[in-house]
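J.: give me a 3D structure for the following:
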Amino acid sequence: MRELTPEPLTAAAFAPFGNVIEATDAATKLDINQGHAVRYDRLAELDVADEGGTGAISLFRARPLEELVLKQFERHPLGSQTFVPLSGRPYLVAVAPAGEFDAAKIRLFGAEGHQGVHYRKGVWHHFLLVLDESDFLVIDRAGPGDNCEEISLPPPEQIRVLIRRHNT
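T.: Prediction:
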């Protein structure tokens, strides 16, 4: 079984798959609300209109896997998908490029509790990989059409996730 260790989630490293949602100096910033707030503008572009789709906001409550093994990936060919953590806890992001699925191209990122991710339409990704129960605000596509394709990895292609837990 192949093993992967998470790499840090950065905008540059994640760019082939989508966007990292976080307040950084690189973002376009606008002072709003009479100077009492800063808007970090257009951190990602929603892409949900194919086949009459619309944007939808949901809340996901995710629980940790019993064993951190990547066995299944999915993609959404009709719309992008955004996950913003609400619990402030670190989590993992496993992705592979859009197109024909290639297990050799899977990448694993360690996201901090203040970082969200925006998957471009068609990007392969594992479902939420949390280390502790966590809530996420999810922005994705609602509407007609088949917008979820799943692929299961045969046992020889499954990937064990190696992480270091810090004692605090």
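J.: could you use CA atoms for every contact and neighbour count after this?
T.: Fine.
J.: and the closest residue to residue 70 other than its chain neighbours, how many neighbours?
T.: Nearest residue to residue 70, sequence neighbours excluded (Cα to Cα, 6 or more residues apart in numbering): residue 159, at 5.0 Å. Here the number of neighbours of residue 159 (other Cα atoms under 10 Å) works out to 19.
J.: next up, for comparison:
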Amino acid sequence: VRKRPGLENVGIILLSSVYNKAAYKRSPTSLHGADDYLEKHHISDQLIAKVRRLTAGSDGAAPSGPADKKGSGPADESRESMEEINSRVRQAEEHEVTPDAGDDVSLEKARRLARIIVSDIALYNEERVAEGIRSGNFYRLLESEIQEGRRLFAERVSEDIRRKRDLLQEAF
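T.: Modelled structure (predicted):
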């Protein structure tokens, strides 16, 4: 993103793509050039603070509403912003991969989800991925993460789509 003209100084927050409360998680070992990291389930309570921290001291100050508006203090603006963000997050989650979407659309969404899962595995396990590639035992070293990825994929993608192609394996 930063290589595009005019975007050199843009702040980037790396957002995890899959969240499972029961799964073991740890912070990524590298942010791959991003300025900060945020897990999906913390969007509603941490995103605004992270954006403000990234924009502090820059010319892009956070927009504020009209000053003469009655009862629109910082707390009200923050609450309204949080409600708007939460609404957008819920809408986005409703449009994630669903089994009843059209076949081509579902296949493409499943393919995208497979790439995201594989990317997350690589992001959180950089050293083991590199070791697995070097030693030729990639799948054995990451067996538990791959199984967890397959479980998440099966939860989100219909059996019909999964039977047509092994999209997760193709993403590796």
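J.: quick one: TM-score?
T.: For these two chains in superposition, a TM-score of 0.24 is obtained (TM-score structural alignment, normalised by the length of the first structure); 70 aligned residues with a Cα RMSD of 5.3 Å.
J.: one step back: do I have it right that the residue nearest to residue 70 of the first structure meets residue 69?
T.: Yes. Applying Cα atoms under 8 Å as the test, residue 159 of the first structure and residue 69 come out as touching, 5.4 Å apart.
J.: where do the helices sit along the second structure?
T.: Counting by DSSP state H, the second structure has helices at residues 43-55, 74-94, 103-124, 126-135, 138-141, 143-156, 159-164, 167-171.
J.: and the last one, what does it pack onto?
T.: Using 3 or more Cα pairs under 8 Å, 6 or more residues apart in numbering; DSSP states H and E as the contact definition, the elements that helix 167-171 of the second structure packs against are helix 103-124.
J.: and the helix it packs on, what other elements does it pack with?
T.: helix 143-156, helix 159-164, helix 167-171.
J.: need these in TSV with mean neighbour count and distance to residue 51 of the second structure, can you?
T.: Below are those laid out as TSV (neighbours: other Cα atoms under 10 Å; distance: least, Cα to Cα, whole Å):
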stretch	mean neighbour count	distance to residue 51 of the second structure
helix 143-156	16	29
helix 159-164	12	38
helix 167-171	16	31
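J.: need the contact list for residue 31 of the first structure.
T.: 37-39 (Cα atoms under 8 Å, 6 or more residues apart in numbering).
J.: just checking, which of these belong to strands?
T.: Counted as lying in strands by DSSP state E, out of the contacts of residue 31 of the first structure, are 37-39.
J.: what is the nearest of the residues you listed to residue 117 of the first structure?
T.: residue 39 (17.8 Å; Cα to Cα).
J.: any idea how far residue 55 of the first structure is from the closest one?
T.: As judged by Cα to Cα, to the nearest Å, residue 39 of the first structure and residue 55 of the first structure stand 21 Å apart.
J.: would you mind telling me which of these two has the busier surroundings?
T.: For residue 39 of the first structure versus residue 55, the count of surrounding residues by other Cα under 10 Å is larger for residue 55: 16 against 13.
J.: can you count the residues close to the spatially closest residue to the more buried one that is not a sequence neighbour?
T.: In space, and not counting its chain neighbours, residue 55 of the first structure is closest to residue 141: 4.9 Å by Cα to Cα, 6+ apart. Residue 141 of the first structure has 24 neighbours, counted by other Cα under 10 Å.
J.: residue 141 of the first structure against residue 81, yeah?
T.: Yes. The pair residue 141 of the first structure / residue 81 is scored as a contact, 7.2 Å apart, by Cα under 8 Å.
J.: residues contacting residue 170 of the second structure?
T.: Counting by Cα under 8 Å, 6+ apart, residue 170 of the second structure has no contacts.
J.: one more time with 10 Å, if that's ok
T.: 111, 114-115, 118 (Cα atoms under 10 Å, 6 or more residues apart in numbering).
J.: tell me how far it lies from residue 110 of the second structure.
T.: From residue 170 of the second structure to residue 110 of the second structure the distance is 11 Å (Cα to Cα).
J.: do the same with residue 51 of the second structure
T.: 30 Å.
J.: same check, this time on residue 124 of the second structure
T.: Counting by Cα to Cα - residue 124 of the second structure and residue 110 of the second structure are separated by 21 Å.
J.: higher neighbour count, these two?
T.: residue 110 (25 against 18).
J.: right, and the more buried one touches residue 164 too?
T.: No. With contacts counted by Cα atoms under 10 Å, residue 110 of the second structure stays clear of residue 164, the gap being 11.3 Å.
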